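Asks: attaching a predicted model along with its sequence, questions to come.
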Amino acid sequence: MAGSNLKAGGRLVSVVIPCYYSELTIEKVVTMTRDVLVSKGYRYEFVLVNDGSTDGTFDRIRSLCKDNPSIIGVNFAKNFGQHSAIIAGLRYVHGDYVMLMDDDMQTHPSQCGLLLDEIEKGEHDVVFAQYPQHKEALWRRLGSDFTLWTMRVLTGRPKGIEASNFLVMKRFVSDEMIKYDGPYVYIQGLMFRTTHNMVNVTVKHFEREVGTSGYTLRTLVRLWSTVLNFSMVPLRLASIAGAVLGLLGLVWAVLLVVQKLLDPSIQTGWSSLMVTIILCSGIIILFLGLIGEYLGRLTMTVSKTPQYVLKEVIEDGGDEDA
């Protein structure tokens, strides 16, 4: 890839930024991040992925690419989600280190150096930003805490590690992640099955400068459900629940028979029978739905449902049709 900054000394850092309605912030994010990288002696490249924004976001990306050949612009045909945008960007990186960050100035460029200083020690493969104070709504924070807990249980995330989308990883991790071609992408899940050699670094969480988060409750639930692509734990829980219920049913049946033998006048309990039927039926339907979700995702994978559809790619300051 061409670019005057690539002739300088030092390691090359590839910065991947998924962009969603960020025409007012993306130029500032790129400029400030570039200044931090240059001041620390790094060479740089940026991969900016427009995730279906219909405002002037890609026009701004196009302008940045024209001014600096070290910036690559990727334009999606429609919105595919942040994690699909990230994995698309990872397929264009060339760096020794790969940095992921957001486009809204909450993952602030001034904090990049802290992550890079830690990865330079060579002891870890991935360095996640960790926020002592979050600048987000309470419901988002509670939802994030629940997601982090379930993801640790279901995906085998190392205990004590707080995952985020602000991180730096070594190139081999990125190279392994982009081998995944399934339609449901979960970036942290791909990392956890690649390496457990991770660490957190505390950084400051800034306020969003413009607009509001593109995540709604619906999109957060959809993102959480992507864990089904990376874990067999829910199916194993279904098997365990079925075995436990079967055992409890057997014990209950024996107790009822003994009770009836000891006291023939006892009437069979209609209420307890209805409660048992409703409880067991509910659990059966729940796990049938879970199995159906797995089968549906398998069908989508077999039918080659795309992770994303490229509309346009800009490299070396020039346009290239996808």
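Replies: Nice, I can see it.
Asks: only C-alpha atoms for contact and neighbour calcs from this point on.
Replies: Will do.
Asks: ok, which stretches of the stretch 201-322 of the chain are strands?
Replies: Using DSSP state E, counting those that start in this stretch, the strands of the stretch 201-322 of the chain run over 310-315, 318-321.
Asks: of those strands, flag the one that's most buried.
Replies: Highest mean neighbour count of the strands of the stretch 201-322 of the chain: strand 310-315, a mean of 18 (counted as mean count of other C-alpha atoms under 10 Å).
Asks: hold the first one in mind and look at this next one:
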Amino acid sequence: MNISVVVPAYNEVESLPELTNWIREVMQKNAFSYQIILIDDGSNDGSWEKIEELNQTHPEVKGIKFRRNYGKSAALNVGFAAAEGEVIITMDADLQDSPDEIPVLYKRIKEEKLDLISGWKKKRYDPLTKTIPTKFFNAATRSMSGINNLHDFNCGLKAYRKEVVKNIEVYGEMHRYIPVIAKWAGFNKIEEQVVEHRARKYGTTKFGFSRFINGFLDLLSIFFVGKFGKRPMHFFGSMGVLSFLLGTIMALWIIGEKLYDIANHIKIQREVTDQPLFYIALVAVILGSQLFLTGFVAELVSRNSAHRNYYQIEKEV
């Protein structure tokens, strides 16, 4: 099978038939063998009944229904597990992504031997309340991940080599940072494709302001887990040692200053415990000890994890 199209859907009953027919037309025109996987993320507007209808009339349409709304990341993760195509295309169900982009994405993945292509909606039809925070997060993600050639990490229209989606896990709000997850898993051939962004035709957006806060927290999680997931002591321990040493140096400075005054018969102006530096040193020592112990506990948890020796293996002979 050439292509699997994975489409998460939440209350998109009006757009599903049009999107499905559009995808089918593109696939038939290019003689692709394909499947369309529609994941109903706990919709309550009749989306699942529509998916069942589409499945009855078009066997290439597969449906998966969640009991409740879990979010886009969960839908993508389940869709990736069900995908059988050589190339997996993801797109949103709201008709803002154009299926006409599929042939170009498929061709680039195959001919350029890429792992992942992320769409870039260079011209957007979203309000400023959505585009400005998006630009901020894209800039932050580029800086933290080192993937400097992508402008739009959150674009729903992406193309993947099959091996990529079978070796990554998407959860929480991590769908925004799939290129980062793929890079941490060892898939470094990541490129960008300018794609058309269409104005929403039906319904309203399902994302609120909380997605920006959750997205930022997930970015920090990805950065930490990707860099220190198998060696947490390197992160917590180094910070703990640094804080402990800083506190110790300040404490020794205070003690040395006190001894110097005594040795030279200098009248002591104030006690050690009256100096703000004493309490700063005390906090630094305590904080350093706690960070070190946190790293020690995290290391124990990591070493006892079932995935402690799970590594990505590309080839064997």
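Replies: On my side now, so go ahead. Model, not experiment: these values are computed from the prediction.
Asks: returning to that earlier point: using CSV, please lay out the strands of the stretch 201-322 of structure 1 together with distance to residue 197 of structure 1.
Replies: CSV is the format used below for the strands of the stretch 201-322 of structure 1 (distance: least, C-alpha to C-alpha, whole Å):
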stretch, distance to residue 197 of structure 1
strand 310-315, 33
strand 318-321, 37
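Asks: out of these, nearest to residue 223 of structure 1?
Replies: strand 310-315 (21.1 Å; C-alpha to C-alpha).
Asks: ok, back up a step: which one, of the strands of the stretch 201-322 of structure 1, ends up nearest to residue 76 of structure 1?
Replies: For the strands of the stretch 201-322 of structure 1, proximity to residue 76 of structure 1 was assessed by C-alpha to C-alpha; strand 310-315 is nearest, at 4.7 Å.
Asks: ok, and what's touching the closest one?
Replies: 62, 65, 69, 71-77, 319-322 (C-alpha atoms under 8 Å, 6 or more residues apart in numbering).
Asks: which other residues reach stretch 52-71 of structure 1?
Replies: Residues lying outside stretch 52-71 of structure 1 but in contact with it, judged by C-alpha under 8 Å, 6+ apart, are 1-3, 5, 19-24, 26-27, 44-48, 50, 72-73, 75-80, 314-318.
Asks: just the buried ones among the residues you listed, please.
Replies: Among the contacts of stretch 52-71 of structure 1, those classed as buried by neighbour count (16 or more other C-alpha atoms under 10 Å) are 3, 5, 19-24, 26-27, 44-48, 50, 72-73, 75-76, 79-80, 314-317.
Asks: residue 255 of structure 2 pairs with which position in structure 1?
Replies: Correspondence of residue 255 of structure 2 to structure 1, assessed by TM-score structural alignment: residue 257.
Asks: sorry, slip of the keys, the one I care about is residue 34 of structure 2.
Replies: If you follow residue 34 of structure 2 across to structure 1 using TM-score structural alignment, you land on residue 44.
Asks: hang on, its match in a strand?
Replies: Yes: membership of residue 44 of structure 1 in a strand is supported by DSSP: H, G, I helix; E, B strand; the rest coil.
Asks: is residue 199 of structure 1 in a helix, a strand, or coil?
Replies: strand.
Asks: trace it over to structure 2, please.
Replies: Using TM-score structural alignment, the partner of residue 199 of structure 1 in structure 2 is residue 191.
Asks: so which of the strands of the stretch 201-322 of structure 1 is nearest residue 117 of structure 1?
Replies: Between residue 117 of structure 1 and the strands of the stretch 201-322 of structure 1, the tightest spacing by C-alpha to C-alpha is seen for strand 310-315, at 29.1 Å.
Asks: rewinding a little: next, check the contacts of stretch 52-71 of structure 1 against the helices and list the overlap.
Replies: 26, 27 (DSSP state H).
Asks: quick revisit: neighbours of the match of residue 199 of structure 1, just the number please.
Replies: Residue 191 of structure 2 has 19 neighbouring residues, counting by other C-alpha atoms under 10 Å.
Asks: tell me the secondary structure of the residue nearest to it when sequence neighbours are not counted, please.
Replies: Nearest non-adjacent residue to residue 191 of structure 2, counting by C-alpha to C-alpha, 6 or more residues apart in numbering: residue 117, 4.9 Å away. Put simply, residue 117 of structure 2 is strand when judged by three-state DSSP.
Asks: what does residue 117 of structure 2 align to in structure 1?
Replies: In structure 1, residue 117 of structure 2 lands on residue 127 (TM-score structural alignment).
Asks: in structure 2, which residues correspond to stretch 71-81 of structure 1?
Replies: Taking TM-score structural alignment, stretch 71-81 of structure 1 hits residues 61-71 over in structure 2.
Asks: end to end, how far does that stretch reach?
Replies: 21 Å (C-alpha to C-alpha, to the nearest Å).
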